[in-house]
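Colleague: Sequence and predicted structure below; questions after.
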Amino acid sequence: MALRLLQHRDTSGARAVIAAFDGSAAFVNGVSSVRELAMRAIEAGTDLVTAVAACGTGDSVLLATEYEAGHIIAPIDHDDPAHLILAGTGLTHLGSAEGRDKMHRAATEATAQTDSMRMFLEGVAGGKPAEGETGQQPEWFYKGDGSALVAPGAPLAMPSFAEDGGEEPELAGIYLIGPDGTPFRLGICLANEFSDHVTERHNYLWLAHSKLRQAALGPELLTGALPDHVEGVSRIRRGNETVWEKPFLSGEANMSHSFANLEQHHFKYDLFRRPGDIHVHFFGTATLSFADGIRTQEGDVFEIEAAPFTLPLRNSLVRDVAKPVIVKAL
């Protein structure tokens, strides 16, 4: 099994990095964040596995126990949240157009092909270019900065003005921009790309508004080659009842775009190659409870699990209190 990295914070606030191989896990010596470990690997011209070996490991740790105790935080962050960028791409998975097309067709009552379906079909035709070629540009959206990143187990808060708080089970790529502007992929995480689907359904041009929400990452950052096939389950628990559950697929074999194509179209912008920045890029999904007619409620718990990750991602749904905004002239 590939190296998995986790970030730990104990009751005193002290931070550490955990390295997990197969069934064992231990604290990494001398580093307090995955970003610090990755910077060491870049500076040494090595990889994360070699960087962990160079640091050495100390006490062993039981991941499930620490997770249940609330000591596992998001597997990536930045000392300055403004230098962590959350973004993503949609309509990237085979079958992902059905739910979106249904939403947008219902909103417009149109008989013509929707923009969502057109974009999806263009991705199917040109989303996996041959090496050296430029593939079809995907749908792209901005979600926020590091202040919107929620730890596994912490609540996902929809704004007071939100129409909906809905889960999106997917994979997220984690990147660190090197000193010369080179994007380095650290690995992938399980993710809940939390969105407002009611707002999006009202008008597709409100997609940008619907995506400006928090998002959660699973406990583990899986390093190494990107998986071709990921099979998981997404569910919603309401009290002691499971009100919705459905399998989901991800990985390049189940996508209309290649990971390389999605990365190319994100990092082609100079703005996204600023040295030292962290990028969390959500790769999309084809499975939404909203598309099955589910309306979430405050207190619902989203649970997402998938191999090769060993721990699930769980977050409850809450609503933020209203925060009046007053613009003052100077």
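Modeller: Ah, there it is.
Colleague: use CA for all of it now, contacts and neighbours both
Modeller: Fine.
Colleague: Where do the strands of the stretch 1-150 of the chain begin and end?
Modeller: For the stretch 1-150 of the chain, the strands defined by DSSP state E, counting those that start in this stretch cover 4-9, 15-21, 24-28, 57-60, 72-73, 84-90, 139-145, 149-150.
Colleague: Show me what the last one is packed against.
Modeller: Same thing as strand 149-150. Judged by 3 or more CA pairs under 8 Å, 6 or more residues apart in numbering; DSSP states H and E, strand 149-150 is in contact with strand 215-222.
Colleague: Report the buried residues of the strand it packs on.
Modeller: 215, 216, 217, 218, 219, 220, 221, 222 (16 or more other CA atoms under 10 Å).
Colleague: Packing partners of whichever helix or strand comes after it?
Modeller: Proceeding C-terminally, strand 215-222 gives way to strand 230-238 as the next helix or strand, assigned by DSSP states H and E. Helices and strands touching strand 230-238, as assessed by 3+ CA pairs under 8 Å, 6+ apart, comprise strand 241-250, strand 301-307.
Colleague: Show me what the longest one is packed against.
Modeller: The contact analysis (3+ CA pairs under 8 Å, 6+ apart) places strand 241-250 against strand 169-177, strand 230-238.
Colleague: ok, residue 84 - contacts?
Modeller: Counting by CA atoms under 8 Å, 6 or more residues apart in numbering, residue 84 makes contact with 77, 78, 145, 146, 277, 278, 279, 280.
Colleague: possible to save those as TSV with neighbour count and distance to residue 201?
Modeller: Output for these, formatted as TSV (neighbours: other CA atoms under 10 Å; distance: CA to CA, whole Å):
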residue	neighbour count	distance to residue 201
77	21	32
78	20	33
145	21	24
146	23	27
277	23	33
278	29	31
279	30	27
280	26	25
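Colleague: for those, which one is nearest residue 156?
Modeller: Here the nearest of these to residue 156, counting by CA to CA, is residue 146; it sits at 14.1 Å.
Colleague: Included below, for side-by-side comparison, is a second structure:
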Amino acid sequence: MTTLRLLQHRAEDGTRSVILAEGDAAHVLTGVASVRELALRAIEEGNSLAATARACGIGDAIDIAAEQAAGRLIAPIDHADDAHVLLTGTGLTHLGSAEGRNKMHQAAASGENVTDSMRMFLEGLEGGKPAEGQEGQQPEWFYKGDGSQLVGPGEALTMPSFAKDGGEEPELAGIYIIGNDGQPYRLGIALANEFSDHVTERHNYLWLAHSKLRQAALGAELLLGEVPEKIEGTSKIVRGGETIWEKPFLSGEGNMSHSFANLEHHHFKYDLFCRPGDIHIHFYGTATLSFSDGVQTEEGDVFEIAAAPFTLPLANPLARAAERAVTVKAL
């Protein structure tokens, strides 16, 4: 069974286009310049995103690996106004994800000393996959920023000047759009590096909110259709051309303590997140971190994440922003 993917292309002169990839073949779609435009057309016509893409005219064949190497593939979703893109996520959603969190918090995971993280993980394990029609346990939830925080394949993940750490989080992200009637639609999923400051979080778990206000990266491919039950990938860090850390990571509902439907319910139950036209990028979580293995990242390190059925890897170098003065003036 071949996988259907959508990609966004930006030529050197700034011209935008959408690519439809199926198996090893990929073609430019005619008459559409963005995935968001295509999604809104699908909603208006009452068709699936895949059917709407197939109904477009087919342009030139394209080598997506070569285009990525040339830096001409961008994140597979965006909006002309960054304020209408929300980056959010959920943690402690994967089997085994509590282990790394408890290592960070350096607390026992049994008896009276059970951490809040372990308690939340166990509650999700018990109630994160409710039967259809029932409400399940709500997950941990966090906010990362708006569309200005989103980077694409090959772009630097830049931590703030004051960051204590810049660490990878290899996972899947759900891509959503809100229809004109306030109905959320899942367009598909993308490979993602959620990127966090684990040193800040380790100091005090109440600083989780601070640690998550960071950029995030999406792979070039938007995978359409039903999410595979199990996804297996590899996360590694390359320094000076040498791999200094590498580990497999698992995702998909078969490797999670929450269902996608439950995570979606507890995000979109808020009217705030059902504003027509908005784009939501929601990170589903991971159980694999180099930080949990004692790795200290450095500027210039390259995070590389790959997982089938995505055909293109996601690679982003680590950078640090220049220091800037923070002042507030009274009016």
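Modeller: Received, thanks. Just so it is clear, the structure is predicted and the values come from calculations on it, not from any experiment.
Colleague: So after superposing, what's the score?
Modeller: Comparison of the two superposed chains (TM-score structural alignment, normalised by the length of structure 1) gives a TM-score of 0.98, and 329 aligned residues with a CA RMSD of 1.3 Å.
Colleague: quick one on the thing from earlier: distance to residue 180 of structure 1 added to the contacts of residue 84 of structure 1, as a markdown table?
Modeller: A markdown table is the format used below for the contacts of residue 84 of structure 1 (distance: CA to CA, whole Å):
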| residue | distance to residue 180 of structure 1 |
| --- | --- |
| 77 | 21 |
| 78 | 19 |
| 145 | 22 |
| 146 | 22 |
| 277 | 12 |
| 278 | 14 |
| 279 | 16 |
| 280 | 19 |
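Colleague: Of these, which are reproduced in structure 2?
Modeller: Mapping the contacts of residue 84 of structure 1 onto structure 2 (both residues aligned by TM-score structural alignment, their matches' CA atoms under 8 Å) leaves 77, 78, 145, 146, 277, 278, 279, 280 still in contact.
Colleague: Okay, now stretch 202-209 of structure 2: how far is its last residue from its first?
Modeller: End-to-end distance of stretch 202-209 of structure 2 (CA to CA, to the nearest Å): 12 Å.
Colleague: who touches that stretch?
Modeller: Counting by CA under 8 Å, 6+ apart, stretch 202-209 of structure 2 makes contact with 104, 105, 142, 143, 200, 201, all of which sit outside it.
Colleague: Next, find the distance separating residue 215 of structure 1 from residue 172 of structure 1.
Modeller: In this structure, residue 215 of structure 1 and residue 172 of structure 1 are 11 Å apart, going by CA to CA.
Colleague: where do the contact lists of these two overlap?
Modeller: By CA under 8 Å, 6+ apart, the residues touching both residue 215 of structure 1 and residue 172 are residue 191.
Colleague: Distance of residue 299 of structure 1 relative to residue 290 of structure 1?
Modeller: Using CA to CA, which is the criterion applied here, residue 299 of structure 1 is 17 Å from residue 290 of structure 1.
Colleague: my bad, should have said residue 272 of structure 1
Modeller: From residue 272 of structure 1 over to residue 290 of structure 1 the distance is 31 Å, taken as CA to CA.
Colleague: swap in residue 63 of structure 1?
Modeller: Between residue 63 of structure 1 and residue 290 of structure 1 the computed distance is 32 Å (CA to CA).
Colleague: Looking at those two, which has the bigger crowd around it?
Modeller: The neighbour count for residue 63 of structure 1 versus residue 290, taken as other CA atoms under 10 Å, is higher for residue 63 (23 against 19).
Colleague: Tell me which residues touch the residue nearest to that one when sequence neighbours are not counted, please.
Modeller: What sits nearest to residue 63 of structure 1 in space, not counting adjacent residues and going by CA to CA, 6 or more residues apart in numbering, is residue 25, at 7.2 Å. Contacts for residue 25 of structure 1 were tallied using CA under 8 Å, 6+ apart; they are 18, 19, 60, 61, 62, 63.
Colleague: what about residue 309 of structure 1, neighbour count?
Modeller: Neighbour count of residue 309 of structure 1, defined by other CA under 10 Å: 18.
Colleague: Name the nearest residue to it, sequence neighbours excluded.
Modeller: Closest residue to residue 309 of structure 1 apart from its sequence neighbours, by CA to CA, 6+ apart: residue 220 at 6.8 Å.
Colleague: That neighbour and residue 6 touch, don't they?
Modeller: Yes: if you go by CA atoms under 8 Å, residue 220 of structure 1 and residue 6 touch, sitting 5.2 Å apart.
Colleague: Report the set of residues contacting both of the two.
Modeller: When contacts are counted by CA under 8 Å, 6+ apart, residue 220 of structure 1 and residue 6 are jointly contacted by residue 75.
Colleague: Next, work out how far apart residue 134 of structure 1 and residue 116 of structure 1 are.
Modeller: Taken as CA to CA, the spacing of residue 134 of structure 1 relative to residue 116 of structure 1 amounts to 21 Å.
Colleague: Looking at the two, which has the bigger crowd around it?
Modeller: The neighbour comparison of residue 134 of structure 1 against residue 116 (other CA under 10 Å) goes to residue 116, with 23 against 14.
Colleague: Contact partners for that one?
Modeller: 91, 97, 100, 101, 104.
Colleague: Of those, which ones are shared with structure 2?
Modeller: Here the contacts of residue 116 of structure 1 are checked against structure 2 with both residues aligned by TM-score structural alignment, their matches' CA under 8 Å, and the contacts held in both are 91, 97, 100, 101.
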